Structures are given as C-alpha cells and as structure tokens.
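A.B. asks: no FASTA, just this:
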C-alpha cells in the first residue's frame, strides 16, 4: 500500500525536478531519519561478527541497481511498457528463489503469481497501450526486474541480520549512490544550487520527499525485509501486484483520474492471484492447528 501511494508523490515531485534529484533527496532523508533513531536509541543495530557479503549484495541489488534500472527504464519507455515489465517481478522472484535458495513454490503459488501477473498486465494496458521500441529502455527495465528478484533472495540469505539492520544498510547505500548521481547531474547542468533549494522553492517536492523518504523507504523497506524473513520470497512476491491496485484507487480518488471497467477487472484478478498464492499458507496453518488439537 505504501509503494502504491508513492506513485502520486512521484508525479508531483518529477513535475519540478529530475528523477535523480528525487532519489537523492529521498534516500538522504531516509538515511538521516534512521540514523537519528539509532543515535537516540529508538532502534538498535549491530554488525559485529556477521558476514557482510550477503548484506552488501542486498544493498547493491536494491536500492542501487534496481532504482537505476527502474528510473532510466521508465524515462526511456512508455508507462504501459514499464508497467508490464515491472509486473514480471513476482515471477522473476519465484524463479530466483527456486534456483538460488532451492525453495520451490507450490502449484497454488505458481498459479496465484501468474494470475497476479495477468491482472497487472490487463490493468496497465487498460490505461492505454503504447510502444517506444527503446532497446536501452527495455534493458534498464530488465535490470530492474532481475535485481529486485535477486534482492529478495539475498534478504532471505542475510538471516543473520535483523530487518532494521538490512534496511539501514540499504538506505545508506541509496544515499551515497543517488546523492552522488544527483550532484553530478546538477553540476553537468551548471546549477547545483537548484538541487539544494528544491524543498524550499517547491513545497510539493518537499512533501513528496518526506513521504518517499520515510514512508516508502524507511517503513516500506523494513516491512518488505521483515515479510521476506517471516513468510519467504514466494509469498511476499505475490503481494507486489497490490501496489498496482492501490495506485489506481489513489489516482481515481486523489487525482481524479479515469477508471475503466477493464482496470476494475484487472484489479479483481490481482486480488484473486494474491489470495490464491497465499492460500497454501492458510491451509498449512489450519492443518497444523488440527494436528495440535489431535495431539
């Protein structure tokens, strides 16, 4: 839900600034907020005696490579094309989990994720299909799909770390990389002062950064990491399509965007897919309860 609502704020922010400027401010704020919480003792992190490789790979795949792929992929393609590509993330995560973690999905999980994929594609195309035929754009979007799937796998592998520790390293990496990229972009345009003054001159940009930095980065990333640790990659991946439904509802209610019957059907299919993919979990839980009662 948090990711779905972020699209509204992205539209507001990119109307007055570049995507890299938004990413730089977003991850800088997220890093500062989370560092402040650590300093005052609200949350705790400890990296002593733990292998850093899985954690660094998580941060490399997401946010660094994923957001580079998503940002430049969307900028070089149409909304419908990028939506369809990114809708493939749950399928890629499922395949990566089976290949690298040897955690094979159940038949219901495969069916559910495929149903969700169909629902997202229907919903995206209902908004108006168009093609850019941009090879570089497609490659960036493919990078985003693959790296998000690998992020999901390596979060599972980084079991020695808490969700808070994983999130903090991800935000640190995002701040370092995207602030640097935003500064380089500003210097190329010969106006670095404009980058620093964005939140002051444009209140809508400041609101967008606040939401994405705290809501979509600190909170949503932590929830994602926590979910993968608790219910696994396959079940967590099935929920990705929900952000599409939330973004549509938010667009209709808050931005006055049109809502077609095809989009309604697509949203319903997405919900059915998520339910189907997770139905195995509920069956296993009920079976466990029955076995406990019989004992």
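C.D. replies: Alright, I've got the coordinates. These numbers were taken from a predicted model, which means no experiment stands behind them.

A.B. asks: all contacts plus neighbour counts: C-alpha atoms, from now on.
C.D. replies: Noted.

A.B. asks: where do the strands sit along this structure?
C.D. replies: Listed in chain order, the chain contains no strands at all (DSSP state E).

A.B. asks: which other helices and strands contact the longest helix along it?
C.D. replies: If you go by DSSP state H, the chain has its longest helix at helix 261-294. Taking 3 or more CA pairs under 8 Å, 6 or more residues apart in numbering; DSSP states H and E as the contact definition, the neighbouring helices and strands of helix 261-294 are helix 107-126, helix 242-255.

A.B. asks: other SSEs contacting the first one?
C.D. replies: Using 3+ CA pairs under 8 Å, 6+ apart, the elements in contact with helix 107-126 are helix 79-86, helix 89-96, helix 220-237, helix 261-294.

A.B. asks: Could you give the separation of stretch 267-279 from the chain centroid?
C.D. replies: For stretch 267-279, the distance from its own C-alpha centre to the chain's C-alpha centre is 19 Å (CA atoms, centre = their mean, to the nearest Å).

A.B. asks: List the buried residues of that stretch.
C.D. replies: 267-279 (16 or more other CA atoms under 10 Å).

A.B. asks: Just name the most buried of the helices and strands packed on helix 261-294.
C.D. replies: Each of the helices and strands packed on helix 261-294 was scored by mean neighbour count; the highest is helix 107-126, a mean of 23, by mean count of other CA atoms under 10 Å.

A.B. asks: Please list the residues outside that one that contact it.
C.D. replies: By CA atoms under 8 Å, 6 or more residues apart in numbering, the residues outside helix 107-126 that reach it are 80, 83-84, 87-88, 90-91, 234-235, 237-238, 241, 244, 260, 262-280.

A.B. asks: 7 Å instead, please
C.D. replies: In this structure, residues lying in contact with helix 107-126 by CA atoms under 7 Å, 6 or more residues apart in numbering are 80, 83-84, 87-88, 90-91, 238, 241, 244, 262-263, 266-267, 269-270, 273-274, 276-278, 280.

A.B. asks: now swap in stretch 7-18 and tell me
C.D. replies: By CA under 7 Å, 6+ apart, the list of residues contacting stretch 7-18 from outside reads 22, 204, 205, 208, 247.

A.B. asks: repeat for stretch 256-267
C.D. replies: Where contact means CA under 7 Å, 6+ apart, the residues beyond stretch 256-267 that reach it are 119, 120, 122, 123, 126, 245, 251, 252.

A.B. asks: List the buried residues in stretch 14-30.
C.D. replies: In stretch 14-30, counting by 16+ other CA under 10 Å, buried: 14, 19-30.

A.B. asks: need these in TSV with distance to residue 196, can you?
C.D. replies: Output for these, formatted as TSV (distance: CA to CA, whole Å):
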residue	distance to residue 196
14	15
19	15
20	13
21	9
22	11
23	13
24	11
25	9
26	13
27	14
28	12
29	13
30	16
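
A.B. asks: just those now: which is nearest residue 217?
C.D. replies: Ranked by distance to residue 217 (CA to CA), these are led by residue 30 at 6.3 Å.

A.B. asks: got another, please set it beside the one above:
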C-alpha cells in the first residue's frame, strides 16, 4: 500500500472514529450501556480474529504475553469502554469527543512517569494548554449540563484507562504482533464487560426490539470503527511510524463535534470550539510532536548540507 493511499485511509478513519462517539451515544440510549458496549467490542474482536486467521497471521502466545494482554484488556477495553458507556449516558457527545482528545496527551504524561521520558518546556506548555481547553469545555460551557458533571468525570476515566493501556501495549508489542494482541484483548475485555453487565444491569428481551437503523449503527461501529479501524491504525504505525500516525488523532475531536451536531442535534457553543483549539495545541506540544518535527527537519537539512 502506498503512503498516499495510507494517508487517505487514516483521514477517513479519523472521520469514522469521530462519528463513532455519536454512534455509541445512540447505542447506550437504546440498550443497557455496559452490555451493548460488550456486544460491540466482542463483535469487533471477532472481526479482527477472523481476518488474522484468514490471512494466516494468528499464532500461539506465551503465558507471559497472555498475562500482559489481560492487563491491557482490563484497562484499555473493560475500563475504557465501561467509563465511556456510563459517561455517555450522563453527558453530551460533543463533550465526550473533546475530552477523549486528551488521550495522546495523557499517554505522553504516563510515559514520562513510568517510562522515564523527558519532560521539556514545550510539553509543560502543552499540558497547561490542554487543561485550559478542558476548562472551557466543561466549566465554561452552557450546554444541558451545568459545570463539571459525573458524566464528564466518567469520560476522564475512559481517557486515563486507555492511556495506561497504551503504555502497557508499548512494552508488549516488542515481541508480539499488535494486530493479534488487539483481537485477543477485545475478546477478553468484552467478556469482562458481559460479566459486569450481569451484575449491575437487568437485561430484558424487550430491550432488543429496536429499529433497524440502531442495529446497523451497532454493526458499523463494531466492524469499521473498532475492529478494522484499529487494525488499520496499527498497520499505519508499522508503516509510517508512531509520530506521523498520531498526528491524525488530532482530527477526531473535530469530527466528534461535527457528528454530535449532525446525528445528535447537539448545539456546538463557542466555548467548546475554544476548548477544541486549546486541546489540539496542547496535544501537539505535550506529546512532543512539534519537537520531533523540528528535530527531523534539522537532521534532514544537516544531511543535505553534508551531501553538498
């Protein structure tokens, strides 16, 4: 696959991931939230496993890697999707999409803490900018929720758990295929969600008598956004590098805002747009993307000057 085509597919994936926030908001409105997240994630995991088996890329994993995948599933699938489901029942899709835009930043913060990555001046500025963006979205917003809500707190939980899982994934993928890990962790996490759902949610047959478009939303979200989407993203990391691929993540809050307006009828206010800009700036600075670009350009210019 050419780089040009891969860039186009990544852009389309960010559109899908942004709109997927609205899809999950619709699903948790019609179904028990934790249960339907389990169904959605389980279907996504099956898609990944089937693709791997058909392409003959599914291999046995060691007990050590199985334990690591379980930890990733606990945080990145069960924890993340549990908080996301509960949060979307109590806050808006637009707030959710914008807060989820903090995932790369918190991943970078945890990398500084647990992986001893360097804290630079630009990263500090980026963290402060992103937190200012959160202030505008939540505390200055004039939407249906006044001030900081429990739903927003749950979405922060989704951000933190996914960021922790990314740190574990970074350690695991040194000796394990990322696509195989993705499929297995989705299945593990879905089974955890089913068990938790049986404990906290009464699931009745009548709840499955929903309009056809709701089932289509479920399939599209599971297959394209979560299943094939994560496989494409992992492939892009392998082909383009983590830095180049991560830049595209900054597009998802914008498309989540657009999706909330188009599909959920939510009103986008000025404070949310200001928060969006501040979060994007914060992520670019806080994750070291800008510094990495400068270093790459400097090395390129230096190599050109030496060639002359």
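C.D. replies: Here it is on my side, so go on. Note that the structure is predicted; figures quoted are calculated from it, not measured.

A.B. asks: before we move on, the earlier item: out of the helices and strands packed on helix 107-126 of the first structure, deepest packed?
C.D. replies: Mean neighbour count (mean count of other CA under 10 Å) peaks for helix 89-96 among those, with a mean of 23.

A.B. asks: Can you spell out which helices and strands pack onto that helix?
C.D. replies: In terms of contacts (3 or more CA pairs under 7 Å, 6 or more residues apart in numbering; DSSP states H and E), helix 89-96 of the first structure is packed against helix 135-157, helix 220-237.

A.B. asks: So what touches the first one?
C.D. replies: Think helix 135-157 of the first structure. Everything outside helix 135-157 of the first structure that qualifies as a contact, by CA under 7 Å, 6+ apart, is 54, 57-58, 61-62, 65-67, 69-70, 72-73, 76-77, 82, 85-86, 88-89, 92-93, 96-97, 225, 228-229, 233.

A.B. asks: same thing but at 6 Å, please
C.D. replies: By CA atoms under 6 Å, 6 or more residues apart in numbering, the residues outside helix 135-157 of the first structure that reach it are 58, 61-62, 66, 69-70, 73, 76-77, 89, 92-93, 97, 229.

A.B. asks: would you turn these into a markdown table with distance to residue 287 of the first structure?
C.D. replies: Formatted as a markdown table, these follow (distance: CA to CA, whole Å):
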| residue | distance to residue 287 of the first structure |
| --- | --- |
| 58 | 34 |
| 61 | 37 |
| 62 | 36 |
| 66 | 38 |
| 69 | 42 |
| 70 | 41 |
| 73 | 45 |
| 76 | 49 |
| 77 | 47 |
| 89 | 31 |
| 92 | 30 |
| 93 | 27 |
| 97 | 25 |
| 229 | 22 |
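
A.B. asks: Counting neighbours, which of these end up buried?
C.D. replies: Judged by neighbour count, with 16+ other CA under 10 Å as the criterion, the buried members of those are 58, 61-62, 66, 69-70, 73, 76-77, 89, 92-93, 97, 229.

A.B. asks: Check the gap between residue 193 of the first structure and residue 187 of the first structure for me.
C.D. replies: Taking CA to CA, to the nearest Å as the measure, residue 193 of the first structure and residue 187 of the first structure are separated by 9 Å.

A.B. asks: typed the wrong thing, it's residue 215 of the first structure
C.D. replies: The spacing between residue 215 of the first structure and residue 187 of the first structure, counted by CA to CA, is 29 Å.

A.B. asks: Looking at these two, which is more packed in?
C.D. replies: Each of residue 215 of the first structure and residue 187 had its neighbours counted (other CA atoms under 10 Å), and the higher figure belongs to residue 215 (17 against 13).

A.B. asks: Nearest spatial neighbour of that one, chain-adjacent residues omitted?
C.D. replies: residue 2 (6.5 Å; CA to CA, 6 or more residues apart in numbering).

A.B. asks: Of the contacts of stretch 256-267 of the first structure, just say which sits nearest to residue 287 of the first structure.
C.D. replies: Comparing the contacts of stretch 256-267 of the first structure against residue 287 of the first structure with CA to CA picks out residue 119 as the nearest, at 30.1 Å.

A.B. asks: What's the match for that closest one in the second structure?
C.D. replies: Under the alignment (TM-score structural alignment), residue 119 of the first structure pairs with residue 133 of the second structure.

A.B. asks: Which residue is the nearest non-sequential neighbour of that match?
C.D. replies: The shortest distance from residue 133 of the second structure to any residue other than its chain neighbours is 3.7 Å, reached at residue 275 (CA to CA, 6+ apart).

A.B. asks: That neighbour -> the first structure?
C.D. replies: Matched to the first structure by TM-score structural alignment, residue 275 of the second structure sits across from residue 266.

A.B. asks: separation between residue 199 of the first structure and residue 26 of the first structure?
C.D. replies: Residue 199 of the first structure is 11 Å from residue 26 of the first structure, where distance means CA to CA.

A.B. asks: End to end on stretch 57-71 of the second structure, go ahead and measure it.
C.D. replies: Between the start and the finish of stretch 57-71 of the second structure there is a gap of 23 Å, counting by CA to CA.

A.B. asks: Tell me the buried residues in it?
C.D. replies: Residues 58, 66, 68, 69, 70, 71 are the ones in stretch 57-71 of the second structure that count as buried (16+ other CA under 10 Å).

A.B. asks: In a markdown table: the residues you listed, plus distance to residue 23 of the second structure.
C.D. replies: Formatted as a markdown table, the entries for those read as follows, by distance: CA to CA, whole Å:
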| residue | distance to residue 23 of the second structure |
| --- | --- |
| 58 | 30 |
| 66 | 31 |
| 68 | 30 |
| 69 | 27 |
| 70 | 27 |
| 71 | 27 |
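
A.B. asks: how far is stretch 232-244 of the second structure from where the chain is centred?
C.D. replies: From the chain centre to the centre of stretch 232-244 of the second structure is a distance of 15 Å (CA atoms, centre = their mean).

A.B. asks: How about stretch 258-269 of the second structure?
C.D. replies: Taking mean C-alpha positions (CA atoms, centre = their mean), stretch 258-269 of the second structure and its chain are 20 Å apart.

A.B. asks: residue in the first structure matching residue 68 of the second structure?
C.D. replies: Matched to the first structure by TM-score structural alignment, residue 68 of the second structure sits across from residue 54.

A.B. asks: what's the closest non-adjacent residue to that match?
C.D. replies: Taking CA to CA, 6+ apart, and ignoring the residues beside it in sequence, residue 54 of the first structure has residue 158 as its nearest neighbour in space, at 5.4 Å.
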